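Asker: predicted model, plus sequence, below.
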Amino acid sequence: MILTLFCIELSGCSASSNATAPRITEPEHEVGDMVLVSSGEFRMGSQPFIFDADESPLHTVTLSAYYINVFEVTNAEYATFLSDTSGGTYHYWFEMDITQTADGFVAKPGLENYPVRFANHDNATAYAAYLNGRLPTEAEWEKAARGPGNERHFPWGSQIYAGQANWDNPEGLWEVGTATGKSYYGCSDMAGNVWEWTADWYDASYYRYTNNTNPQGPISGEFKSVRGGGYLNNSELQMRCSERQAVDPGGRYVDLGFRCVVDSAVYVNNRLGN
């Protein structure tokens, strides 16, 4: 399914285990708060004929362990990245809640802890690489949201109540972590607030032929997969863990952000800018 987000178009982090301890290299830059998603199986997707066809078949996926951001990347974190990289093509002047000063880039006052928006897929990928990480695959994102089983339609359970997610809210974004609904692993805002980029190209039929061990998505495509739903969506179906949407990777959107995963077993438990 191709998602129509509110956008402005421009032309355009898993840890493996070993018998011997790995050589540790501290990351050059700090990573925001992260949580370990342990290795093992989970059930991905949904039963045929119940929800969207691109979510079926329900299938078992095995993933290596990885760390994922508890929160969506914030304006303050992204501003630090811009300052360290001199902005370049990673800043979109007219829409981001970030400004440039003589000393670098800063989040607009009062918006420091809101999720960054208007970063296209390349921008999000560059930010993750700056932290020695990457964007999550669809499988990694869904396991972090759902947990090791498939019982949870939403990150916190089978029902959605007021305050658990920021959705159907034309008044706008919430600060990250405001929603009371947490995922199995303790991640915030995996439903609502902003949609989130993943690393995968989108293919509506991918689940029919996917590799079930550490799947990386299709080799190529026209659209990238996004997950999680946003504050402008008025259907609770778009808040579900298995919901998939296709988005132009070059687009910059008012309701689309991201979070990162890292492969290293070492991570810094402090968010950028703090």
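Answerer: Sure, I can see it. Residues are numbered from 1 along each chain as shown.

Asker: for the rest of this, base every contact and every neighbour count on C-alpha atoms.
Answerer: Will do.

Asker: same for the longest strand along the chain, what does it pack against?
Answerer: Counting by DSSP state E, the longest strand found in the chain is strand 195-201. The contact analysis (3 or more CA pairs under 8 Å, 6 or more residues apart in numbering; DSSP states H and E) places strand 195-201 against helix 138-146, strand 224-227, strand 256-257.

Asker: one more time with 6 Å, if that's ok
Answerer: strand 224-227, strand 256-257 (3 or more CA pairs under 6 Å, 6 or more residues apart in numbering; DSSP states H and E).

Asker: can you list contacts of the last one?
Answerer: This points to strand 256-257. Residues outside strand 256-257 that contact it (CA atoms under 6 Å, 6 or more residues apart in numbering): Val116, Arg117, Val194, Trp195, Glu196.

Asker: filter these to the buried ones?
Answerer: Val116, Arg117, Val194, Trp195, Glu196 (16 or more other CA atoms under 10 Å).

Asker: how about those in CSV, adding distance to Met34?
Answerer: Shown next, in CSV, are the buried ones among the contacts of strand 256-257 (distance: CA to CA, whole Å):
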residue, distance to Met34
Val116, 17
Arg117, 20
Val194, 18
Trp195, 19
Glu196, 16
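
Asker: one more structure, for comparison:
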Amino acid sequence: MTDTKSACCSPARSDQSAIEPVPTSQAKEEQTPLRVLIPGGRGLIGTDFPELPVDGEAPLRQKRIASFQMDTITVTNARFRTFVDATGYVTDAERLGDCFVFENLLPKDAPASRAVAAVPWWRVIDGASWHEPLGPGSAASCLPDHPVVNVSWNDAQAFAKWANGRLPTEAEWEHASRGGLGDVPFPWGDQVPNDTDFFPCNIWQGRFPDADFGLDGHRGTAPAQSFEANGYGLYNMVGNVWEYTSQPFVVKSLKKSVKQAHLGKTGFKLSKGGSFLCHASYCYRYRISARTGTSADSATSHQGFRLVYDT
């Protein structure tokens, strides 16, 4: 892939917000998914064959990783609802009054909305949030088993604190995503998804951003537990929704072109895994080594998270 296809598919807010305090609650977490033990050992990070060098995918390197537990699925709408009901938490999108929604998800009779100049397929939708993902009247309660979206990194951190977990590091996320297979580009191995007969994850099929044929069975998000799990029993480690990590988005490079590409991203947070909007022709980031960043208070309709737990 060339750098002409390296633009990120995510917009970001220009300001930064602190994590809102979470009220103390004695309510126990419900809708808790299965956790699996991820064995420690020699973890691999990155790749020696980067598709998007500008993102800092290379080189392949090793890191010792202690064993940890990880949710087999991303946090769902139902699980996030339990958190909100227990704490009264208000997300960044609710507090700020809007978030970014992918244009083709909106109904044809949707009110006029503001486009994002750099990525016009994203719309700023007033009133959109995690529980009304397409704006007022679009309740997420009808998709309880789908990943919660329109949540910021700040929101994910607040949820993790309440759930006695944390967001994974990039090394932990990649180690878990590889499922014991070692130096592979995808959680299932080496075979590349296509638009004809191999659909191992929820990504875009067709010409982005005009038409998603939905050949993998989904336009938009899929249930958090769908497709085949990887070798560690983890679902949708690539595709479906981006997953926040605990780390800042940093690209170490002396090249002026790379520095220019990431100008203004100070304080951005690192996400992994790609989403249902990814396609090889535009955002080839549904690979283990792929990475992107966004501001801590940004919320979009293709961004979610899952938790890890120290053993």
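Answerer: The structure has been received and is ready for your questions. A quick note: this is a predicted structure, and the numbers were derived from the prediction, not measured.

Asker: give me the TM-score for this pair.
Answerer: TM-score of the superposed chains, computed with TM-score structural alignment, normalised by the length of the first structure, equals 0.75; 229 aligned residues with a CA RMSD of 2.7 Å.

Asker: re earlier: from the contacts of strand 256-257 of the first structure, pick the one nearest Arg252 of the first structure.
Answerer: Distance to Arg252 of the first structure, by CA to CA, is smallest for Arg117 among the contacts of strand 256-257 of the first structure, at 7.6 Å.

Asker: let me have the helices and strands packed on strand 195-201 of the first structure in TSV, extended by mean neighbour count.
Answerer: Output for those, formatted as TSV (neighbours: other CA atoms under 10 Å):
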stretch	mean neighbour count
strand 224-227	26
strand 256-257	28
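
Asker: which of those sits closest to Glu30 of the first structure?
Answerer: From those, taking CA to CA, the stretch that ends up closest is strand 256-257, at 19.1 Å.

Asker: what stretch of the second structure does that closest one fall on?
Answerer: Strand 256-257 of the first structure corresponds to residues 303-304 in the second structure, going by TM-score structural alignment.

Asker: hmm, Val73 of the first structure is touching Arg259, no?
Answerer: Yes. Val73 of the first structure is in contact with Arg259 according to CA atoms under 6 Å; the separation is 5.4 Å.

Asker: whatever residue of the second structure lines up with Gly133 of the first structure - how many residues pack around it?
Answerer: Alignment note (TM-score structural alignment): Gly133 of the first structure maps to Gly165 of the second structure. Residues near Gly165 of the second structure, counting by other CA atoms under 10 Å, number 18.

Asker: how close does the equivalent of Glu175 of the first structure over in the second structure sit to Ala163 of the second structure?
Answerer: Taking TM-score structural alignment for the superposition, Glu175 of the first structure sits opposite Pro223 in the second structure. Counting by CA to CA, to the nearest Å, the gap from Pro223 of the second structure to Ala163 of the second structure is 21 Å.

Asker: more neighbours: the two, which one.
Answerer: Pro223 (19 against 16).

Asker: contacting residues around the residue lying closest to that one once chain neighbours are set aside?
Answerer: Closest residue in space to Pro223 of the second structure, ignoring its immediate chain neighbours: His146 at 4.2 Å, by CA to CA, 6 or more residues apart in numbering. Contacts for His146 of the second structure were tallied using CA under 6 Å, 6+ apart; they are Thr76, Pro223, Ala224.

Asker: repeat that for 8 Å
Answerer: Thr76, Asn77, Thr221, Ala222, Pro223, Ala224 (CA atoms under 8 Å, 6 or more residues apart in numbering).

Asker: how about Ser46 of the first structure?
Answerer: Glu55, Ser56, Pro57, Leu58, Ser242.

Asker: which of these sits closest to Asn233 of the first structure?
Answerer: Nearest member of the contacts of Ser46 of the first structure to Asn233 of the first structure, counting by CA to CA, is Ser242, at 15.6 Å.
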